[in-house]
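Sequence and predicted structure, then a few things I'm wondering about:
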Amino acid sequence: MKNRLVSWLLLAAVLALSACGAPGASSDPSASAPSSSAPAESQAEQFAFTRENFPSLDGSTSTVPLAQAIASVLLGETRDEVSDLFNFSKTTQSYRMLMWSDGESTDLLIAAEPPEIIWQEKEEQNFQWQMEPFAIDALVFVVNADNPVDSLTTEQIQKIYTGEITNWSHVGGDDLPIIPFQRNEEAGSQTAMNKLVMKGLPMMEAPSDYVRGEMGDLIEAVAAYDDSPSAIGYTMYYYANDMNMADGLKILAVDGVVPTGGTIRSGDYPFLNNYYVVCAEHPTEATQVLYDWILSDEGQNLVAHEGYVPVTAAETAK
């Protein structure tokens, strides 16, 4: 029997139940829930996912809601009920978990692009994987909501993080020192920062108090630093916007472009970064089915429903 997944009727039914109050559900009207209509062939032959054969998932912090949605849809359980199936170890470590286990205990990743150290370790281990982008996110910059600055240029951001610009008055703000928070070197958002923004420019050596290992810690630090709007930090758009983590913050425009679902889809926002689905070169049957499904029309529709920008939507916008 050919590999097939849960029918569109089940997909639509579970989404209808799980979308109500779902933390990752998109408020963007263009990211609507999947239709319940589907070719008869898709409903006739299915791959039966169970708790016993469901692939072990790992990946980036910002893709946890998507993992919950995928498992909820394919197993017909609520998000709370499937939460025990995975414990994401964040971007860099998730790639290591896949390589170390050779796809046996960690089957599939939904993660941001790995840092250079992972590519080196992959080559050293001669590990082969399947890897395809399934969604696009944006690296965004956040400040306290009371900061009068609404937009920065790429050059200004670079100079803030190299230590050349040190006061908000130099970029149209109040006479306050700029406190630039960073992520740790192995964080997915740090990889994106170095690749997309700094582009080879060395970042200033930050005091340990300005480097945060958790994305949520950075968000909280920027919002509450010294009870003033001095701080700035960066995170992924989905995490700040769709996970409702930006209370007390505002997301800055860059080069005059406000990051939104629309400007990410169109490519107008400058700092775009892919999410990838990754598995070993020769995975289990269930893992291969899930990998293929995330890239299929059904999977991409779920990705959009959850508030991410699917690669198919970006391709259509070009």
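Thanks, I have the structure now.

Going by C-alpha atoms from here, please, whenever you check contacts or count neighbours.
OK.

I'd guessed residue 278 sits against residue 109; true?
Yes: between residue 278 and residue 109 there is a contact under Cα atoms under 8 Å: 5.0 Å.

between the two, which one's more packed in?
residue 109 (29 against 24; other Cα atoms under 10 Å).

so that one, which of the three states?
Put simply, residue 109 is strand when judged by DSSP: H, G, I helix; E, B strand; the rest coil.

residues touching it, list them.
57, 58, 59, 94, 95, 98, 276, 277, 278, 279 (Cα atoms under 8 Å, 6 or more residues apart in numbering).

if we go to 6 Å?
Shown in contact with residue 109 (Cα atoms under 6 Å, 6 or more residues apart in numbering): 57, 58, 59, 277, 278.

Not counting sequence-adjacent ones, nearest residue to the spatially most central residue of the chain?
Nearest residue to the geometric centre of the chain (Cα atoms, centre = their mean): residue 62, 4.2 Å. Distances taken as Cα to Cα, 6 or more residues apart in numbering place residue 239 nearest to residue 62, at 5.5 Å, with adjacent residues excluded.

now residue 163: how far from residue 64?
Distance, residue 163 to residue 64, using Cα to Cα, to the nearest Å: 34 Å.

quick one: which of the two has more around it?
More crowded of residue 163 and residue 64, by other Cα under 10 Å: residue 64, with 22 against 17.

Confirm that the more buried one sits in a helix.
Yes: Residue 64 sits within a helix when classified using three-state DSSP.

nearest residue to it other than its sequence neighbours?
In space, and not counting its chain neighbours, residue 64 is closest to residue 88: 7.1 Å by Cα to Cα, 6+ apart.

okay but that neighbour is in contact with residue 58, surely?
Yes: using Cα atoms under 6 Å, residue 88 is in contact with residue 58, at 4.7 Å.

Show me which of the two is the more surrounded one.
Per other Cα under 10 Å, whichever of residue 88 and residue 58 has more neighbours is residue 58, with 28 against 20.

need the contact list for that one.
By Cα under 6 Å, 6+ apart, residue 58 lies in contact with 88, 94, 109.

Got another one to weigh against that:
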Amino acid sequence: MRGKLKFIIGILLAITVLTGCGRKTDKVTIVGSSAMQLLAEQAGNDYRLQHKGVNITVQGGGSGTGLSQVQERAVAIGTSDIFAEQKKGINAAQLQDHKIAVIGITPIANKEVGVKNITRTNLQKIFTGKITNWKQVGGHNLPITVINRSKGSGTRTSFESVILPGLVPIKAQEQDSNGAVKKIVASTPGAISYIAFPYAEGNAVQKLAIDGIAPTNTNVKQNKWKLWSYEHMYTQKHPQARTQAFINYMQGTHVQRDLIPKLGYISVHDMEYERDAQGNDKLVRKGGKQDVG
């Protein structure tokens, strides 16, 4: 009887081991852009539901971190708001660029400043310290508090390349994520900063139009609103099969046609313009009317 019991226990242990082996999880780690984090996390959750045994892990840290981590092979995917060619110390030729979406970037201010529209010139003067009070741009008598993104931020690189080309920004407190910036601007009288469109939704902060052009996806698609960037997923030239499968999913119908617009991003297929790593824009198709602020 004892021998029979040992035999049965042995069989059960073998089944347990085999079952455990069958449940091995394939892990894809994604690190980088906080602007893309919202999209990557939701897509990762959807993907997990459809592909049992695959674990998609998403972390922020900024575009610079994403690019450096994927270059060092520390992660499978590095997300970035900028081209790898724009980041010092990154060997772009070593990496494969997968453009997933486009995201608009908008200047935001505390709702009490009394300004909804600003000229590009005055925006430059605020971020270079030449304008220091909102009354100088038609707002209330409030000192301006500039909130910047950290130096590794792709959102900051995109903002400065479009709004402050060749200019030196004022030294200001820095935050490492869109969410943190929004909270601080919402709670700090006179504050101004910039964040990605999906994080600017709601009534917590005031989105600022520039020269009468509203920060909308329609205007981004037509390149009327110049403050936008691609959301890149960078991999090694020959990624593992599970990584390539997730990239294919991100570029597929569900994400491009359903999830991306739902979350406030823009599908790369809906853009009327393309932009290269040098910042040159090229018309590829025509669309409709612009939105006015």
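On my side now, so go ahead. Being a predicted model, the structure only gives us computed values, none of them experimental.

Please produce JSON lines containing the contacts of residue 58 of structure 1, extended by distance to residue 17 of structure 1.
As requested, the contacts of residue 58 of structure 1 are exported to JSON lines (distance: Cα to Cα, whole Å):
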{"residue": "88", "distance to residue 17 of structure 1": "24"}
{"residue": "94", "distance to residue 17 of structure 1": "30"}
{"residue": "109", "distance to residue 17 of structure 1": "26"}
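
so where do the strands sit in structure 1?
Along structure 1, the segments classed as strands by DSSP state E run 57-59, 108-112, 129-144, 151-152, 179-180, 182-183, 211-212, 231-236, 249-251, 253-254, 272-280, 309-310.

Which parts of the stretch 201-318 of structure 1 are helices?
Ranges of helices in the stretch 201-318 of structure 1, per DSSP state H, counting those that start in this stretch, are 215-224, 237, 261-266, 285-294, 297-305, 311-317.

wait, which of the contacts of residue 109 of structure 1 is closest to residue 80 of structure 1?
Nearest to residue 80 of structure 1 among these: residue 57, at 15.8 Å, using Cα to Cα.

Trace the closest one over to structure 2, please.
Counting by TM-score structural alignment, residue 57 of structure 1 lines up with residue 30 in structure 2.

can you pull the contacts of its match?
57, 58, 77, 78.

One more pass at 8 Å, please.
Residue 30 of structure 2 makes contact with 56, 57, 58, 59, 66, 75, 76, 77, 78, 79, according to Cα under 8 Å, 6+ apart.

Dump the residues you listed to JSON lines, plus distance to residue 2 of structure 2.
Output for these, formatted as JSON lines (distance: Cα to Cα, whole Å):
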{"residue": "56", "distance to residue 2 of structure 2": "46"}
{"residue": "57", "distance to residue 2 of structure 2": "47"}
{"residue": "58", "distance to residue 2 of structure 2": "51"}
{"residue": "59", "distance to residue 2 of structure 2": "53"}
{"residue": "66", "distance to residue 2 of structure 2": "58"}
{"residue": "75", "distance to residue 2 of structure 2": "51"}
{"residue": "76", "distance to residue 2 of structure 2": "51"}
{"residue": "77", "distance to residue 2 of structure 2": "54"}
{"residue": "78", "distance to residue 2 of structure 2": "57"}
{"residue": "79", "distance to residue 2 of structure 2": "59"}
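
Now the two most distant members of those residues.
56 and 66 (15.3 Å).

When those two are compared, which one has more neighbours?
With neighbours defined as other Cα under 10 Å, residue 56 of structure 2 and residue 66 compare such that residue 66 has more, 29 against 20.

Trace the more buried one over to structure 1, please.
By TM-score structural alignment, residue 66 of structure 2 lines up with residue 94.

So what's the residue count around the aligned partner of the residue nearest to residue 62 of structure 1 in structure 2?
Using TM-score structural alignment as the criterion, residue 239 of structure 1 maps onto residue 199 of structure 2. Other residues near residue 199 of structure 2 come to 17 when the count uses other Cα under 10 Å.

so how far is residue 64 of structure 1 from the closest residue in space to residue 198 of structure 1 that isn't next to it in sequence?
Among residues not flanking residue 198 of structure 1 along the chain, residue 158 sits closest, at 5.9 Å (Cα to Cα, 6+ apart). The gap separating residue 158 of structure 1 from residue 64 of structure 1 is 30 Å, by Cα to Cα.

same thing with residue 73 of structure 1?
Taking Cα to Cα, one finds residue 73 of structure 1 at 14 Å from residue 64 of structure 1.

Now for the residue nearest to residue 94 of structure 1 when sequence neighbours are not counted: which residues touch it?
Of all residues not flanking residue 94 of structure 1 in the chain, residue 59 sits nearest, at 5.2 Å (Cα to Cα, 6+ apart). Contact analysis of residue 59 of structure 1 by Cα under 8 Å, 6+ apart lists 88, 89, 90, 91, 94, 95, 109, 110, 111, 112.

ok so, going back, for the contacts of residue 30 of structure 2, which PyMOL command selects only the ones that are buried?
Buried members of those, defined by 16 or more other Cα atoms under 10 Å, are picked up in PyMOL with:
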select buried, resi 56+58+59+66+75+76+77+78+79
